[in-house]
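>>> following is a predicted model, sequence given first.
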Amino acid sequence: MGRTDEYVWQRGEEEPVSEGVLEAVTTVANCSSLELPPLQESVDVDSLNRLFVPPRRVQTVQFEYAGYEVTVEPECIRVSERS
């Protein structure tokens, strides 16, 4: 069960993970993606996208981005404020 202060973004199967992360964080932060720092400053975007493309699937990747804790799983992206 997720934390109560956690936002869960259901990832589209064809959607690159990096796009899902940006959509999830902009939703939580209530801002435009232009107002956020470049995602590449927090994680290697190309590698992140490749980790969730079959057959190379990992279970979880976690990193900090724009003041949020981001957890990427195969079906969803979880975003919560850093504690």
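Ah, there it is.
>>> please make it C-alpha for all contacts and neighbour counts, starting now.
Noted.
>>> give the contact list for the residue nearest in space to the middle of the chain.
Centroid-nearest residue in the chain, with Cα atoms, centre = their mean: V21, separated by 3.0 Å. Counting by Cα atoms under 8 Å, 6 or more residues apart in numbering, V21 touches V70, I77.
>>> want to compare, so here's the second one:
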Amino acid sequence: MSSTASHVKYTSSEDELMSQTVINAVSEVIGCDPIELDPLYEYIDPDALDSVFGSPSSIAEDQDDIYLEFAYMTYRVTVTTDYVHVYSQDED
């Protein structure tokens, strides 16, 4: 897999689980089909991720500041209630 971009900011849709949004964002950065990625569960619990962030429509206003960062493959992934930002581990 070769990287086509060094980072992407990906907005989740109302009907998409946050775990799927992460997978879609990373596959966009790499430029591959999501099925080619390492399983997300090897890096973070997808059910816990979905549970924390829920669907965008179910998140209360006081939860706007939820923020999570983790490593996935060779990328750093930042998740908020509004978006997923994927950076190459080389970037700072």
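Perfect, thanks for sending it. All figures in this text were calculated on a predicted structure; none of them were measured in a lab.
>>> can you pull the TM-score for these?
Once superposed, the chains reach a TM-score of 0.85 (TM-score structural alignment, normalised by the length of structure 1), with 79 aligned residues with a Cα RMSD of 1.7 Å.
>>> mind listing the helices for structure 1?
17-29, 45-51 (DSSP state H).
>>> most packed of those?
Per-stretch averages of neighbours, counted by mean count of other Cα atoms under 10 Å, single out helix 17-29 among the helices of structure 1, with a mean of 19.
>>> mean shift between that helix and structure 2?
Taking mean Cα distance after the TM-score superposition for structure 1, the mean distance separating helix 17-29 of structure 1 from the aligned residues in structure 2 is 0.4 Å.
>>> could you tell me where that helix falls in structure 2?
Taken onto structure 2 by TM-score structural alignment, helix 17-29 of structure 1 occupies residues 18-30 there.
>>> just to revisit the earlier point, now render the helices of structure 1 as a markdown table, adding distance to Q10 of structure 1.
A markdown table is the format used below for the helices of structure 1 (distance: least, Cα to Cα, whole Å):
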| stretch | distance to Q10 of structure 1 |
| --- | --- |
| helix 17-29 | 8 |
| helix 45-51 | 16 |
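>>> out of those, which is closest to R57 of structure 1?
Closest approach to R57 of structure 1 among the helices of structure 1 (Cα to Cα): helix 45-51, 5.6 Å.
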